[in-house]
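# Have a look; sequence and predicted model below, questions after that.
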Amino acid sequence: MSGEKTHDFATDVLVDILLRLPPSCRRRARLVCRHWRGAVDERTSEMRSRAVRTLISVKTRLTASGYVVDELSGWRLKNRWAGSGGVHVVGTCNGLICLCDDAKPGGAVTLVNPVTGEGLVVPPLPRHRSSRRESWHEAYSFGYHPLTGRYKIVHVPGYLEPAATSDSIDEVQVFTLGEASWRSVPLPAAVRAIGCLGSGSVVSVDGTTYWLGMGGIDGKAAVSFDLGDERLYATPLPVKAKPGVTLTVVRGRLGVALDRDGRTVVWVLQEGRWRRRYILRLGGSQRLVSPQFAHGKYVLTAVTREKWKPWRKESVLYGHELGERRSFNVLQSKEPAVCNVEGYIHRTFAYVETREPLRVYETERLTTRSQDK
């Protein structure tokens, strides 16, 4: 029997089995083969409703808000959450949004499902340090590992400390949803040599968290943290990590953007190789949003203007259809505005909506742990 396929069920039988599984197990079942992926996507309600949208984090002087935009609904704007001005989005996964409040030492982290209105306060970091205490959120990322079904928040100590040496950053801190506290994961010597966290932010893509370092060979390396086995290693970059270079996400893949003199070059990591994907020329005060700047077939840009009072700002979001072009000018005057919002568009993320209760994610993780034992 060892040579037989054990997953060739009739679709109706397969769907009946899949519907008996917890939601996270169904998501992992999609990885078995095309037949299983089609059954999950087409015959289970949570996947049929998982159209990918873009969440934009908007900041004003005193407030923070999150809005969802989707071209399938005519670029309608939905308000998804609101908070004080110190709150920032650090990541989104499967309908969950991870928020960090910079007003609290170390950054107070909360997970929310805005569709159900549920929230989960994450325990505080056991220890923390930074020379830029107003920017705790930039040292966090929120990721999901599809094979294990685990949700993890990663904190990289030593954010933007110019005086930091490679020896002073010797671990990262990890919180797994369903566990009681943070854990420390030591950095191997080869990874410590890359140096402290750079200014290009921390991003999580397809089960791996990445951040820019300030050292390494020729400065052309990022740190990669596998959310499954929690191994750390160096990932070569196509350009040197320096001001103007940021990590980004392009259609579910890791990207690197180099912004210089109104010209932005974007590389995308595909099958282990960096490929130069886009050359964008922006006009005036226009800027690419990040880390998620591609929404489906559109590139998203923003322009921020002062309103009638200097401290009041308004942002206009534009969508530019990509097509098959690799190099083109992106001018807001040639495209209709997607939306106008009061404030500054701070960050953008891929987002899907779900009505699964937040406690489901905790229960599934605890169940997985008991089975592992």
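Thanks, I have it. Numbering: from 1, shown residues only.

# contacts and neighbour counts: CA atoms only from here.
Will do.

# Quickly note the distance from E314 to R53.
E314 sits 22 Å away from R53, taking Cα to Cα, to the nearest Å as the criterion.

# now swap in T148 and tell me
Distance from T148 to R53, by Cα to Cα: 24 Å.

# ok, the two, which is more surrounded?
R53 (19 against 16; other Cα atoms under 10 Å).

# need the contact list for that one.
Listed by Cα atoms under 8 Å, 6 or more residues apart in numbering, the contact partners of R53 are 68-70, 295, 350-352.

# For V15, state which of these is nearest.
The closest of the contacts of R53 to V15 turns out to be V352 (Cα to Cα; 22.3 Å).

# quick one: stretch 186-200 to chain centroid distance?
20 Å (Cα atoms, centre = their mean, to the nearest Å).

# mind listing what's buried in it?
186-187, 191-200 (16 or more other Cα atoms under 10 Å).

# ok, G178 - contacts?
G178 sits in contact with 361-363, 365-366, where contact means Cα under 8 Å, 6+ apart.

# 6 Å instead?
362, 365-366 (Cα atoms under 6 Å, 6 or more residues apart in numbering).

# P236 now?
Applying Cα under 6 Å, 6+ apart, the residues contacting P236 are 220-221.

# what's the spacing between it and H320?
Distance from P236 to H320, by Cα to Cα: 30 Å.

# Please apply the same query to S199.
Applying Cα to Cα to S199 and H320 gives a distance of 27 Å.

# Equivalent analysis for R80, please.
The gap separating R80 from H320 is 24 Å, by Cα to Cα.

# let's bring in a second model and compare:
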Amino acid sequence: MAISRFLKMKSCITRSKFQAKEAAKEEDGVLATNYNVSMEDLPLPILVDVFSRLPIKTILQIKCVCKTWHSLCSDPYFAKIHLARAPFSIMILEKFCKRIYTNSLVPLFTLNQGDKERLSLLSSCNGLICLHEFSYKQDIISVCNPILGDHLVLPQLKRKNVATRIRGFGYNHCTNQYKVIQILSYKDQAAISSSKPQVEVHTIGTNTWRNIGDLPYVLNQPYYGAFLNSALHWYAHSHDKRTAFMCSFDLGDEQFRQFPGPPTREYEKCRPINSISVGVSGGFLYLCDGFLEPNLDIWIMKKYGVKESWTKEFVI
């Protein structure tokens, strides 16, 4: 049952209970303000409103009270409301013990404790975090929900002779789908009948990876893409290394496109792989340039997709 319909039904039922109690007590000559009200008498919309303002540690505790509260706190609708109201917080990742804590050192969950794989954070989106476990024998990607204290292990993408992997994690609001992409460069590209890196996409909730073809550019920023507005973003250059630019990957139609970068000619030249980084902060796309140079320039795109809105905010 969808939570929206459940909220309406529960609200109507609870309102009827209140009315019946009030009428019965008025008949007995007792003022309606004198009777006791327990938590189970509260309308469900009020419970949602109250619980969505609680810290994660408390939510993990109230989930154990009863089945109704467990179902309520496990619903994606509740997670969305809680995320919208939650204050900014920091999560602490313990790489080798594979534990994740809140900024108050409250343990949220542990992944495969005892194994020797190293755990790293790939990205986060709408309160979910994408983690990577890597060892010589296996390469595991997990998507975790800190509120539920649970995680989903994605099917392994078994490919041999992979030289590099670039990944991205994000959400498409039109289809209400979360997706993970991997861009694979092989040690011997000729062995896979293609001279370009391959793009693999996994939709959360399915059991397979889909190959959607060649990567049209060379991505300079390693490891992961910056997620904003249903798209992943990188700094890239053409395969002939003559031009450089920003690009985006639309999680809806699953297409790569060039994206407007800072309005200056110097960003059209190919740069060292670690000299430019693209990220998201406070809901804005930013570009850091100059990691290998004396000065570090930080550009921020004030209006998404508008080239003229790029502003150089800091020079460090």
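The structure has been received and is ready for your questions. Just so it is clear, the structure is predicted and the values come from calculations on it, not from any experiment.

# quick revisit: just the buried residues from the contacts of G178 of the first structure, in ChimeraX please.
The buried residues among the contacts of G178 of the first structure can be selected in ChimeraX (16+ other Cα under 10 Å) with this line:
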select :362,365
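
# Make CSV out of the contacts of G178 of the first structure and add secondary structure.
Output for the contacts of G178 of the first structure, formatted as CSV (DSSP: H, G, I helix; E, B strand; the rest coil):
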residue, secondary structure
E362, helix
R365, helix
L366, helix
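
# any idea which of the contacts of R53 of the first structure is closest to G219 of the first structure?
Once Cα to Cα is applied, the member of those that ends up nearest G219 of the first structure is A350, at 29.1 Å.

# ok, back up a step: taking the buried residues of stretch 186-200 of the first structure one by one, which sit in strands?
Among these, the members falling in strands are 186, 197-200 (criterion: DSSP state E).

# Let me have those in a markdown table, adding distance to N340 of the first structure as columns.
Converted to a markdown table, those look like this (distance: Cα to Cα, whole Å):
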| residue | distance to N340 of the first structure |
| --- | --- |
| P186 | 44 |
| L197 | 33 |
| G198 | 32 |
| S199 | 28 |
| G200 | 27 |
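
# Who are the packing partners of the helix or strand containing T264 of the first structure?
Counting by DSSP states H and E, the element that carries T264 of the first structure is strand 263-270. Strand 263-270 of the first structure is packed against strand 253-260, strand 273-282, with contacts defined by 3 or more Cα pairs under 6 Å, 6 or more residues apart in numbering; DSSP states H and E.

# Pull the residues that contact the first one.
Think strand 253-260 of the first structure. If you take Cα under 6 Å, 6+ apart as the criterion, strand 253-260 of the first structure is touched by 244-249, 264-269.

# any idea how far the equivalent of T208 of the first structure over in the second structure is from I46 of the second structure?
Counting by TM-score structural alignment, T208 of the first structure corresponds to A231 in the second structure. According to Cα to Cα, A231 of the second structure and I46 of the second structure sit 35 Å apart.

# more neighbours, the two?
Between A231 of the second structure and I46, counted using other Cα under 10 Å, the more crowded position is A231 (22 against 13).

# give the contact list for that one.
A231 of the second structure touches 249-251, counting by Cα under 6 Å, 6+ apart.

# Let me know the closest of these to K10 of the second structure.
Among the contacts of A231 of the second structure, and counting by Cα to Cα, the member closest to K10 of the second structure is L251, at 36.1 Å.

# That closest one -> the first structure?
Match for L251 of the second structure (TM-score structural alignment): L227.

# pretty sure its match contacts G207?
Yes. Counting by Cα atoms under 6 Å, L227 of the first structure touches G207, with 5.5 Å between them.

# what sits in contact with each of the two?
Counting by Cα under 6 Å, 6+ apart, the common neighbours of L227 of the first structure and G207 are H145.

# Comparing those two, which shows the higher neighbour count?
Between L227 of the first structure and G207, L227 has the larger neighbour count (other Cα under 10 Å), namely 26 against 19.

# and that one, what is it in contact with?
Counting by Cα under 6 Å, 6+ apart, L227 of the first structure has contacts 145, 207-208.

# switch to 8 Å and redo it
Residues in contact with L227 of the first structure (Cα under 8 Å, 6+ apart) are 143-145, 152, 207-209.
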